[in-house]
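J.: The sequence isn't on hand, but the structure is:
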């Protein structure tokens, strides 16, 4: 059977590698925080989901009272 662990590079990882290469080659003059922004994408998505769930939980608790 084929083992599928998902060891490939993600879209955000590939974009980060591309932007880092372009920055190091001098082809773009973006600040490093902007170049590394794709690496923060998954963390931002999880944080946004946790925030939405927390707000919905607080709202439903307030409506029950």
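T.: Great, that's in hand. Quantities reported herein were computed from a predicted structural model and do not represent experimental measurements.
J.: hey, let's count contacts and neighbours off CA atoms from now on
T.: OK.
J.: ok, now which ones touch the residue sitting nearest the centre point of the chain?
T.: For the chain, residue 41 is the residue whose C-alpha lies nearest the centre (C-alpha atoms, centre = their mean; 1.4 Å). Residues near residue 41 by C-alpha atoms under 8 Å, 6 or more residues apart in numbering: residue 12.
J.: what do you get for the one 4 residues further on?
T.: For residue 45, no contacting residues are found, by C-alpha under 8 Å, 6+ apart.
J.: got another, please set it beside the one above:
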């Protein structure tokens, strides 16, 4: 008998997917009157947060380089 390899993968809807579905249902039932940007925020919010964090990191890094280059002169 051949051994079967098992892989453990999470299946299902995650927290942000579930949050999006709740917002979507509430929007379609006209319980909330939010903009579609806010309804879909759980889908793109994490990506937007990562981009903003990267930009802040790069700005800090370039400021550090500028300060160090002025000190060495």
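T.: Yep, that arrived. Just so it is clear, the structure is predicted and the values come from calculations on it, not from any experiment.
J.: what's the TM-score for these two chains?
T.: The TM-score (TM-score structural alignment, normalised by the length of the first structure) is 0.75; 65 aligned residues with a C-alpha RMSD of 2.0 Å.
J.: re the thing from before, the residue nearest to the centre of the first structure maps to what in the second structure?
T.: With TM-score structural alignment as the criterion, the equivalent of residue 41 of the first structure in the second structure is residue 45.
J.: With residue 63 of the first structure instead?
T.: Using TM-score structural alignment, the partner of residue 63 of the first structure in the second structure is residue 67.
J.: Its match - how many residues pack around it?
T.: 10 (other C-alpha atoms under 10 Å).
J.: now swap in residue 15 of the first structure and tell me
T.: Applying other C-alpha under 10 Å, we find 17 residues neighbouring residue 15 of the first structure.
J.: What segments of the first structure are helices?
T.: Secondary structure of the first structure (DSSP state H): helices located at 11-24, 32-35, 37-64.
J.: TSV for the ones you listed, including distance to residue 2 of the first structure?
T.: Below are the helices of the first structure laid out as TSV (distance: least, C-alpha to C-alpha, whole Å):
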stretch	distance to residue 2 of the first structure
helix 11-24	23
helix 32-35	36
helix 37-64	27
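J.: Buried deepest among those, which one?
T.: Each of those was scored by mean neighbour count; the highest is helix 11-24, a mean of 15, by mean count of other C-alpha atoms under 10 Å.
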